[in-house]
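Chemist: Build the 3D model from these lines:
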Amino acid sequence: MTARNGAPPRVWPWRVLRVAAVLVLLDTLAQAALAGLFVTGDLDLLTWHAANAGVLSALTVVQTAAALTVRRLARGPLWPVVASAALVALVSVQQGLGEARILAGHMPLGMAVFGCATALTYWAFTRRAGTAPRPVRLSHAATE
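Modeler: The predicted model follows:
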């Protein structure tokens, strides 16, 4: 497997992205668990939930940097960079809604954050480093 210029593909950016994506996904799951345990009556877990929101925020920034590194050094696609940056924004909005105690927005947005984190993690592990998607070629009959 070689990159377009004949050099071997850089694999380490993909590994960094995969680690970052797994950490974001696991921390998002931890956030949900902390919220669920708080709702069952353990009021101390709200403090942990709020503190972990900062960790999640930092991890999404790391994931965005990793996606950008894959884009720049391993010639990965642009959309994971955009999706990761959108996830940074979603987590930021999520934190604001949580601090304002607007649960009608906070809880559904948490589900969206988890869905985005899951999709990015899935993609990071199913996309092989050094491969580009094949271009779609239309037959001559299809272009007439």
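Chemist: from here on, contacts and neighbour counts on C-alpha atoms
Modeler: Noted.
Chemist: what's the helix or strand containing Ala35 packed up against?
Modeler: Under the criterion of DSSP states H and E, Ala35 resides in helix 12-39. Helices and strands touching helix 12-39, as assessed by 3 or more CA pairs under 8 Å, 6 or more residues apart in numbering; DSSP states H and E, comprise helix 44-73, helix 103-126.
Chemist: Spatially nearest residue to Arg18 (excluding sequence neighbours)?
Modeler: Distances taken as CA to CA, 6 or more residues apart in numbering place Ala124 nearest to Arg18, at 5.7 Å, with adjacent residues excluded.
Chemist: no wait, Leu25
Modeler: Ala117 (5.3 Å).
Chemist: compare with the first, here's sequence two:
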Amino acid sequence: MLALFDTLLQAALAGLFITGDVGLLDWHAANASVLALLVALEAIAAFLVWRPGRGPIGPFLLAVGLLVLVGVQQAPGESRVLAGHVPLGMAIFGIGAALTYRSFSYAYEEGSK
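Modeler: The predicted structure is shown next:
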């Protein structure tokens, strides 16, 4: 869930930069590293739920896909290629939202058994 909130922060920083606050571009770039760390931790947690915890593999695959997208996202961002950077950001937010939803629905399903 922290990764999803940080993704939303990234979008807010980008939006504020685009509207004219150029100082926030440095914050956006620095926060990209924070997001990568949070997504990596999320992938590790999803792996632990899947393998030792005998949970579903789906969240782990989503988390790994998200980690790859976050890594790929940085190249067009640093090159200022917004035509690729913005759609990738939207995909990252969508996958992050799906992963967050799935993690909470799985916890609920397990608790009701």
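Chemist: Do you know the score for how well these two fit?
Modeler: The TM-score (TM-score structural alignment, normalised by the length of the second structure) is 0.93; 110 aligned residues with a CA RMSD of 1.2 Å.
Chemist: residues in the first structure aligned with stretch 76-96 of the second structure?
Modeler: The aligned range for stretch 76-96 of the second structure in the first structure is 97-117, by TM-score structural alignment.
Chemist: residues touching the closest residue to Leu17 of the first structure other than its chain neighbours, list them.
Modeler: Once flanking residues are discounted, Leu17 of the first structure sits nearest to Ala66: 4.9 Å by CA to CA, 6+ apart. Applying CA atoms under 8 Å, 6 or more residues apart in numbering, we find Ala66 of the first structure in contact with 13-14, 16-17, 20.
Chemist: Trace Ala66 of the first structure over to the second structure, please.
Modeler: Ala66 of the first structure maps onto Ala45 in the second structure, by TM-score structural alignment.
Chemist: Now do the same for Leu7 of the second structure: its match in the first structure.
Modeler: Careful, residue 7 of the second structure is Thr and not Leu. Aligned partner of Thr7 of the second structure by TM-score structural alignment: Thr28.
Chemist: Could you pull out the buried residues of the helix holding Ala35 of the first structure?
Modeler: Residues of helix 12-39 of the first structure classed as buried by neighbour count (16 or more other CA atoms under 10 Å): 13-28, 30-32, 34-35, 37-38.
Chemist: How about stretch 57-72 of the second structure?
Modeler: Residues 59-67, 69-70 are the ones in stretch 57-72 of the second structure that count as buried (16+ other CA under 10 Å).
Chemist: I'd like to know how many residues surround Asp42 of the first structure.
Modeler: Neighbour count of Asp42 of the first structure, defined by other CA atoms under 10 Å: 12.
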